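**Student:** Below are the sequence and a predicted model; questions follow.
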Amino acid sequence: MKTDLVHQYYVDGKWMDAEETIDLKSPYWGQVIATVPQVNKEEVAKAIESAEQGAQRIKKLTPLERSEILEKVSRLFKERAEEAARILASEAAKPLTAARAEVERTIETYKFAAEEAKRITGETIPMDAAKSGKGRVAFTMREPLGIIAAITPFNFPFNLVAHKLGPAIAAGNAVVLKPANQTPLSALFTAKLFEEAGLPAGALNVVPGKGSVIGDVLVTDSRIKMVTFTGSYEVGLSLKEKAGLKKVTLELGSNSAVIVESTDDLDDVVKRCVQGAYAYAGQVCISIQRIYVNEALYETFLEKFIAHTNSLVIGDPLDEKTDVSALISEREADRISSWLEEAKSAGARIALGGKHSGAMMEPTIIVDGSEELSISCQEAFAPVVNMTPYGSFDEAIKLVNDSAYGLQAGVITTSIHQAFQAVHEIEVGGVMVNDIPTFRVDQMPYGGVKNSGSGREGIPYSVEEMTELKLVSFKL
C-alpha cells in the first residue's frame, strides 16, 4: 500500500524538505510505503526556534480559542477516520479493526482536551488563616510552561501523540514532536489536521528522525521546559539523567499481570484475557504478559485459553478478519524467539505457538516457566503470555509484585475483601478489579511506579503536568 501523504517535516507552519530521507517499509508486507524525512541537529534546532515564537502566539489565545482548535481537530479526525486507520495498518501493521478503534479513541482524546482547555483554573487561598496573613487575599493560577518536547512510540501513533499534543495545546504550550521511526506518517497526518484547524504557526513542529541524532538536542536545550516521553525504561532513564531541571513525564514499560482467583463467568474472563494478551500482537504497554490462575481453575482456564487463542486470525492487517498481524520488525520477533529458547532450556513448556516467520509471531502460551525467565521478568512487547497456577491469594499478590515494573494489574475475584486487599497491596499505578490490566480510557490517570515511569497521563492530569502553578497575593 503506497501512501499519498506529502512526506516533509513540519516547522513554523511550513512543510519542509529535509537534507536526508529514508524509505519506510511496512512491517507486514516488507515493501516501501513512503519516503520520509530524517531531520538533523540543525533542522531540529530550527524547530525549537520556531516553537519559541509559537509559544508566544498560542499563549495569547483564549481558552475558548484553543478549545475550538482542538474541537476542530477531533472533528477532522472523525471525517478522515478510515484514511487514518489505513495509515496505521500500513506503517505499523495494526489490524484494521484495531486501527479503527485507535482512531476512535484519538477522536475522543482530542475532544477531552478541547473540554479541558476551558477548565484550567486555580483556587483562592485563605491568607488570613495565618496570623501574619491578615489583610491579604491570594489566589493561584496555572500558566503554560512554554515549549514541550514530545517523544512518542510506534504502538499507538495517533492516540499517544494525542495524549501529548492535546493537553499541551489545551494549556497553551508549543510542542516539538519527535515520532517513532517506524510511524512518522501518522504524526505528519496529525500535523496537517492541526494546520487545517488553524493552530498558530510554530505551536506544533513535527521532526521525524533518529533519536540517537536529535534526541539529545531536544532533551538538553534550555528552551525546552518539559519532556514527555513514552518508550523503553532504558531510554527513559537516560533521558531523565540528561534533562536537568526540566519537567519530565515518563511512561515506560511493563510486564502486566492478571490474577484469576474466582469468577461467575470463566468464559468471559478467558475471552478478555486473550484479548488483553494478543491485541496488536502484544505490543501494548499494559498487554497481559503474566497470568496467575487459582490452581482450582488452572487446568480449565488453560484449556479454554488455548481454544480461544486458536480461533484468532493471523494475517494481513488490511484484512477485516485479522486479529493478529506482524510485530513492528523482524528483529523483535528474533528477540522473542531467543527468549523462548531460554525458557525451554530452563524447563518451561510452550503450550501453544512459539514459531515465527519474518516479523510474524504466533500467539504463544508458556507454562511451567519460572519468574526469572526473560519472558516473565522483562517486557516482552509481543504476543506471549506466561501462565502460572498459585495456591493462595497472598501468594498471587506476591508473584505480581515480584517485578521491576508496576504500570497496571488486573484482579478477577468475586470477593470484595480480596478486591480491596489487591487494591492496597499490589504495587502498580492502576488496579483493574474484575478486568484485565489492558483496560484504559483516555481521561483517567495513567502511569506507573518502579521502572514503569513517573508522572501521569490522561488529559486532566497531563494538563496539570504541563502547566506551572503561580501564586498571586494582594495586600489590601
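**Tutor:** Structure's in. What do you need?
**Student:** C-alpha only now, for contacts and for neighbours.
**Tutor:** Will do.
**Student:** how about the strands of the stretch 51-200 of the chain, start to end?
**Tutor:** For the stretch 51-200 of the chain, the strands defined by DSSP state E, counting those that start in this stretch occupy 124-125, 136-144, 147-151, 174-178.
**Student:** Buried deepest among those, which one?
**Tutor:** With neighbours defined as mean count of other CA atoms under 10 Å, the strands of the stretch 51-200 of the chain peak in mean count at strand 174-178, which reaches a mean of 29.
**Student:** Need the residues that contact that strand.
**Tutor:** Taking contacts as CA atoms under 8 Å, 6 or more residues apart in numbering, the residues outside strand 174-178 that touch it are 47-48, 51-52, 54-55, 58, 146-152, 165, 168-169, 202-209.
**Student:** re earlier: take the strands of the stretch 51-200 of the chain and write them to JSON lines, including distance to residue 261.
**Tutor:** Formatted as JSON lines, the strands of the stretch 51-200 of the chain follow (distance: least, CA to CA, whole Å):
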{"stretch": "strand 124-125", "distance to residue 261": "47"}
{"stretch": "strand 136-144", "distance to residue 261": "45"}
{"stretch": "strand 147-151", "distance to residue 261": "38"}
{"stretch": "strand 174-178", "distance to residue 261": "42"}
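**Student:** Mind checking those strands for the one nearest to residue 12?
**Tutor:** strand 174-178 (10.4 Å; CA to CA).
**Student:** Run the chain-centre distance for the closest one.
**Tutor:** 16 Å (CA atoms, centre = their mean, to the nearest Å).
**Student:** what's the angle from it to strand 136-144?
**Tutor:** 40 degrees (axes from the mean of the first three to the mean of the last three CA atoms, to 10 degrees).
**Student:** now the angle between strand 147-151 and strand 174-178, please.
**Tutor:** Relative orientation of strand 174-178 and strand 147-151, computed by the same axes, to 10 degrees: 20 degrees.
**Student:** what about the most centrally placed residue in the chain, distance to residue 458?
**Tutor:** Centroid-nearest residue in the chain, with CA atoms, centre = their mean: residue 160, separated by 4.9 Å. Residue 160 sits at a distance of 10 Å from residue 458 (criterion: CA to CA, to the nearest Å).
**Student:** Then residue 232?
**Tutor:** Where residue 458 is concerned, residue 232 sits at a distance of 19 Å (CA to CA).
**Student:** Who has more neighbours out of those two?
**Tutor:** Legend: neighbour count by other CA atoms under 10 Å for residue 232 and residue 458, higher for residue 458 (22 against 19).
**Student:** Now residue 306: which helix or strand?
**Tutor:** If you go by DSSP states H and E, residue 306 is part of helix 298-310.
**Student:** Show residues contacting that helix.
**Tutor:** Contacts of helix 298-310 (CA under 8 Å, 6+ apart): 266-267, 270-271, 274, 293, 351-352, 363, 365, 389.
**Student:** Comparison target below:
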Amino acid sequence: MSAPQLPIYVAGQPVTTGDWLDVTDKYSGKVAAQVAHANASHIEEAIAAAHASRAETAAFPPDARRDVLEHCVRRFGERRDELADLLCTEAGKPIRDSRGEVDRLIDTFRIAAGEATRIGGDVLELQVSPRAHGFRGMTRRVPIGACSFITPFNFPLNLVAHKVAPAIAAGCPFVLKPSERTPLGAQVIGQILVETDLPRGAWSVVVCDTKTSAPLVEDPRIAFLSFTGGLVGWDLRARAGHKKVTLELGGNAACIVDEDPGVPLEHLVKRLVFGAYYQSGQSCISVQRIIAHRAIADRLSGALADAVRALKCGDPHDESTDIGPVIDAASADRLTEWIDAARQSGARVLVEGRRDGTMIAPWLLADVARDAKLYREEAFGPVALIESVDSFDDAIERANDSHFGLQCGVFTARLDHAMRAWDRLEVGGVVVGDVPSVRVDNMPYGGVKDSGVGREGVRAAIEDMTDVRLLVIKDPPAG
C-alpha cells in the first residue's frame, strides 16, 4: 500500500505542489506519509494573504473565535487515537506519551477558547496633577497583525497549539511552518481549521526547508515571529528587523535535591526518571543535571540506577515501551560522541546504555566534568547526570553554572530554601516539589540567558500577539 499524500494549506486552502516530502516512521524507517513541499511562491502567497486579512481577522468577533477553538477541541477529541498514532509514528514518541501530548493539545485549545472573550483593558486615572484635570483614559488590546510560527520536531502538536490557539483567540492571521521531520500532526490541525469559519486568508500551514522559509523571518509584513528550537533562534532574531520576536531555545535543566527533599525516596526517583527519560529525553526541560546534597546523593544514585535499568526500550507503538528512538542518526551520533568524551574525562557510568541505530538505551552518569559538552550543552536524549554538593547554596551555584536558564526543579522540605531558590535561580521558572519538566499549559513559560526571550502559555502569548491601544478623552469645557 502506498503512503498517503497530504496537502499543505495556503490561505486556508489545501494545495498540492507536485514536490513530495517523505515522512518516515522513526522506529521502522519506512515512509509513513508524504506531505506536499512548499516553494517560495507558496510562502509569498501565504504571507500576502495573512497581511491582507489583518482587518478581517481582527474584526472576527471574540465569540466566533471562541467557537472556532471549541470546534477544534471537539474534533481533536474525536480524532484523539488517530493523532496519538500519527505522533507515535512521525516522532517515535512512546504511545502513552503521545496520548498525553494529544490531551495537552486539547487543553491548550480549551484554555484559549476561554481566553478569547476575556481580552480586555484598563480604565486609567489620568488626573494625577492639575495639568491633567479633565482627562480620562482607557486601554484595550488589539491584534498585532500577521504572525509567523516556526516549530520543532519534539512536540509536533502541543508546540503548534501554543502558537496557533492564542493567535486565533487574539484575532491574528498566521503562517505556520512545522518541522519537516514531524509535519503530520500540523496537517491534521489544518484539516480541522478548514472546517471552521475563520477567514480563509487568516491562516496557512506550510512545510518547507529553512532557506525557503526565510521570508517568515525577514518579511516586514510579518509583525510577530514566534520560534521554538535551537540556538539558531538568535540568528533569526537578528534577521527579523523591527518585528516582535519570541524565542524558546531549550536548556540543560537542573533538578536540585536538598538534604531533606520533602518526599519519600521512591517518589523522588519516580519523578526524576520521568523528567529525565520522558520521550527519550527529547524535551527542552528534560532533567539533565541532578544536583543532590551529599547526605542523600549515594542512596539516590543507587535507587536511580535501579529504576533506569528497568526502563524498556523498543517499538513506541508498544504500550509497555518507555524509551523510543531519538529523532535521527545525526542526533544519535552527537549524543554518543558527547557521552564518550565525558567518560574519557573521568565520568563514572552508573547505567550504560546500548545503541542500535537511532535507539539509545538510557544512560546515567556521575561526576561529569563541568566543562564537558554533556554537562554544558543540551543533550536532548536519554541521559542524565548526577553530582553531589555540600550545601543548598552550592546546589544553586551549580544550577546557575549554565548559559541556559529555562526551568529548574527543587525538592526540599524547607520553605526558606524554596524561597531562596525562587530568589536566586537564574531561570524562567522554578518548580518546587517536582522536576523542571513540569509544564501546565496556562502558565507563562520561557527562559533567560540562551534559553530565549519572551513567554508562551496562552495568556502570555496573547499579550505578545496584541498591542495596547490607548484612548484619552478630554472633558468639554464647563458651561
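**Tutor:** Good, I have the coordinates. Since the model is a prediction, treat every value here as computed from it, not as a measurement.
**Student:** What's the TM-score once they're superposed?
**Tutor:** Remark: TM-score between the superposed chains equals 0.97 [TM-score structural alignment, normalised by the length of the first structure]; 473 aligned residues with a CA RMSD of 1.2 Å.
**Student:** Take the contacts of strand 174-178 of the first structure and keep only those in helices.
**Tutor:** Those of those mapping onto helices are 47-48, 51-52, 54-55, 58, 165, 168-169, per DSSP state H.
**Student:** Can you tell me the SS state at residue 368 of the second structure?
**Tutor:** At residue 368 of the second structure, secondary structure determined by DSSP: H, G, I helix; E, B strand; the rest coil is coil.
**Student:** ok, the alignment partner in the first structure of residue 209 of the second structure - how many residues close by?
**Tutor:** Mapped onto the first structure by TM-score structural alignment, residue 209 of the second structure lines up with residue 210. By the criterion of other CA under 10 Å, residue 210 of the first structure has 15 neighbours.
**Student:** The one 3 residues further on too?
**Tutor:** Summarising burial for residue 213 of the first structure: neighbours were counted as other CA under 10 Å, giving 13.
**Student:** Does the match of residue 209 of the second structure touch residue 38 like I think?
**Tutor:** Yes. In this structure, residue 210 of the first structure is within contact of residue 38 by CA atoms under 8 Å, at 7.0 Å.
**Student:** measure the nearest residue to residue 124 of the first structure once chain neighbours are set aside to residue 68 of the first structure for me?
**Tutor:** Nearest residue to residue 124 of the first structure, sequence neighbours excluded (CA to CA, 6 or more residues apart in numbering): residue 139, at 4.2 Å. According to CA to CA, residue 139 of the first structure and residue 68 of the first structure sit 27 Å apart.
**Student:** So which residues make contact with stretch 427-447 of the first structure?
**Tutor:** The contact list for stretch 427-447 of the first structure (CA under 8 Å, 6+ apart) reads 105, 108-109, 112, 251, 256-258, 269, 272-273, 276, 284, 286-288, 401, 405-413, 419, 422-423, 448-449, 453-461.
**Student:** same question, stretch 114-132 of the second structure
**Tutor:** 62-63, 65-66, 133-141, 169-170, 458-459.
**Student:** And that stretch, what's buried?
**Tutor:** Under the neighbour-count criterion of 16 or more other CA atoms under 10 Å, stretch 114-132 of the second structure has 114-117, 119 buried.
**Student:** distance between it and the chain's centre?
**Tutor:** Mean-position distance between stretch 114-132 of the second structure and its chain equals 32 Å (CA atoms, centre = their mean).
**Student:** go on, stretch 70-79 of the first structure?
**Tutor:** For stretch 70-79 of the first structure, the distance from its own C-alpha centre to the chain's C-alpha centre is 21 Å (CA atoms, centre = their mean).
**Student:** how about the match of residue 209 of the second structure, what does it touch?
**Tutor:** Residue 210 of the first structure neighbours (CA under 8 Å, 6+ apart): 38-39, 181.
**Student:** which one of those residues is nearest residue 358 of the first structure?
**Tutor:** Using CA to CA, these come closest to residue 358 of the first structure at residue 181, 19.3 Å.
**Student:** Tell me which residue of the second structure lines up with that closest one.
**Tutor:** Using TM-score structural alignment, residue 181 of the first structure pairs with residue 180 in the second structure.
**Student:** what's around its match, how many residues?
**Tutor:** Using other CA under 10 Å, residue 180 of the second structure has 20 other residues around it.
**Student:** Residue 207 is in contact with that one, correct?
**Tutor:** Yes. At 6.2 Å, residue 180 of the second structure counts as touching residue 207 under the criterion of CA under 8 Å.
**Student:** Give me the common contacts of the two.
**Tutor:** Counting by CA under 8 Å, 6+ apart, no residue touches both residue 180 of the second structure and residue 207.
**Student:** Quickly note the distance from residue 316 of the second structure to residue 245 of the second structure.
**Tutor:** As for residue 316 of the second structure, its distance to residue 245 of the second structure is 35 Å (criterion: CA to CA).
**Student:** swap in residue 203 of the second structure?
**Tutor:** From residue 203 of the second structure to residue 245 of the second structure the distance is 19 Å (CA to CA).
**Student:** Equivalent analysis for residue 273 of the second structure, please.
**Tutor:** The value you get for residue 273 of the second structure to residue 245 of the second structure, if CA to CA is used, is 34 Å.
**Student:** Could you do residue 409 of the second structure as well?
**Tutor:** Distance from residue 409 of the second structure to residue 245 of the second structure, by CA to CA: 27 Å.
**Student:** go on, residue 288 of the second structure?
**Tutor:** Note on residue 288 of the second structure: its distance to residue 245 of the second structure, by CA to CA, is 27 Å.
**Student:** more neighbours, those two?
**Tutor:** residue 288 (32 against 24).
**Student:** So for the biggest helix by length in the first structure, what gets flagged as buried?
**Tutor:** Identified as the longest helix of the first structure according to DSSP H is helix 96-116. Along helix 96-116 of the first structure, these residues count as buried under the neighbour rule (16+ other CA under 10 Å): 96-100, 102-116.
**Student:** Helices along the stretch 301-450 of the first structure, start to end?
**Tutor:** For the stretch 301-450 of the first structure, the helices defined by DSSP state H, counting those that start in this stretch cover 330-345, 374-377, 393-401, 416-425.
**Student:** ok so, going back, tell me who's in contact with the counterpart of the residue nearest to residue 124 of the first structure in the second structure.
**Tutor:** In the second structure, the residue matched to residue 139 of the first structure (TM-score structural alignment) is residue 138. Residue 138 of the second structure makes contacts with 121-124, 470-472, as judged by CA under 8 Å, 6+ apart.
**Student:** And for residue 368 of the second structure?
**Tutor:** 342-343, 345-348, 374-375, 385-387.
**Student:** if I look at it, how far off is residue 178 of the second structure?
**Tutor:** 35 Å.
**Student:** check contacts around residue 63 of the first structure.
**Tutor:** Residue 63 of the first structure neighbours (CA under 8 Å, 6+ apart): 117-118, 170-171.
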